[in-house]
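Student: Here's a sequence, model it:
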Amino acid sequence: MGAFLLVCICGGLGAVARFVLNTSIQRWWNRAYPLSTFIINIIAAMLAGMAAGAYFYQTVSYSTYLLFVAGFLGGFSTFSTAINEMVSLTRTRQFTVAAFYFLTTLVVPFLAVILGWWLVSFGH
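Tutor: Next up is the predicted model:
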């Protein structure tokens, strides 16, 4: 039961962090491309890569890794929002922006995971 509550708390903290960052970015970005979600997902992907690397190199325990990835990053990352934004862009016939968003939402976070892992493994 303790682990369950910790994941809930970490997930809530991640959701609050996402809300604050999302709101901050949207205050100055008013273009069609959903930059706030994109940035949040890049940060989440890089942190997930760092966490995976830290767990692989036994820098953190499995429970810490799980709390951070399943808890905090689970609440912070917004892949479902990204998919919804792609659909919205398509519905409003902004096909070029939707296609670009689709490609960047898949490719850049993937590269961010690799970068995160590399940053952690650099000293090993």
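Student: drop to CA atoms for contacts and neighbour counts, all remaining ones
Tutor: OK.
Student: Next, the contact list for residue 32, please.
Tutor: Listed by C-alpha atoms under 8 Å, 6 or more residues apart in numbering, the contact set of residue 32 reads 89, 97.
Student: I'd like the structure of this one too, to check against the first:
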Amino acid sequence: MMLTSFLMVCVFGGLGAVTRFIVNISVRRWWTNRLFPLATFMVNCLAAFCAGIAAAGYANGEVDYDTRTLFVAGFLGGFSTFSTMINEMMALLRGKQFGMAGLYCLLSMVVPVLCMVAGWGVASLAH
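Tutor: Predicted coordinates for the structure are as follows:
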């Protein structure tokens, strides 16, 4: 059973990574302001929102542990990316875009938390 769970988390993580790749390419096609890394920001906010929904569903007994694990640790783990956000912030710093780096860091820390709370709220309203 443990091996099956491990493999399923790997599969769902791969699906999340591919989804992130598609979202990233799609956003970069229409977002012309290359200074603010919107694609990664949007992905992390969406992942946090979905994690809030999953957490509320699990807390309310509507989602079982295995499903939550596959979705959160698997799909959302592959979909969201803290390391890319840090890389993009460092690129802004190397480019001497100190104000944008600070704004990006602040927004990337605060807004996803708010998105998670919003996801929890939306899921709780449906309950």
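Student: Any idea what the TM-score comes out to?
Tutor: The TM-score (TM-score structural alignment, normalised by the length of the first structure) is 0.98; 124 aligned residues with a C-alpha RMSD of 0.7 Å.
Student: Provide the secondary structure category for residue 33 of the second structure.
Tutor: At residue 33 of the second structure, secondary structure determined by DSSP: H, G, I helix; E, B strand; the rest coil is coil.
Student: I'd like the distance between the corresponding residue of the first structure for residue 49 of the second structure and residue 23 of the first structure.
Tutor: With TM-score structural alignment as the criterion, residue 49 of the second structure lines up with residue 46 in the first structure. Using C-alpha to C-alpha, to the nearest Å, residue 46 of the first structure is found at 21 Å from residue 23 of the first structure.
Student: And for the counterpart of residue 94 of the first structure in the second structure, the neighbour number?
Tutor: Alignment note (TM-score structural alignment): residue 94 of the first structure maps to residue 97 of the second structure. For residue 97 of the second structure, the count of nearby residues is 14 (other C-alpha atoms under 10 Å).
Student: What helices and strands are in contact with the helix or strand where residue 54 of the first structure lies?
Tutor: In the assignment (DSSP states H and E), residue 54 of the first structure maps to helix 35-56. Judged by 3 or more C-alpha pairs under 8 Å, 6 or more residues apart in numbering; DSSP states H and E, helix 35-56 of the first structure is in contact with helix 2-28, helix 62-66, helix 79-91, helix 95-121.
Student: Please consider this matter closed, and thank you.
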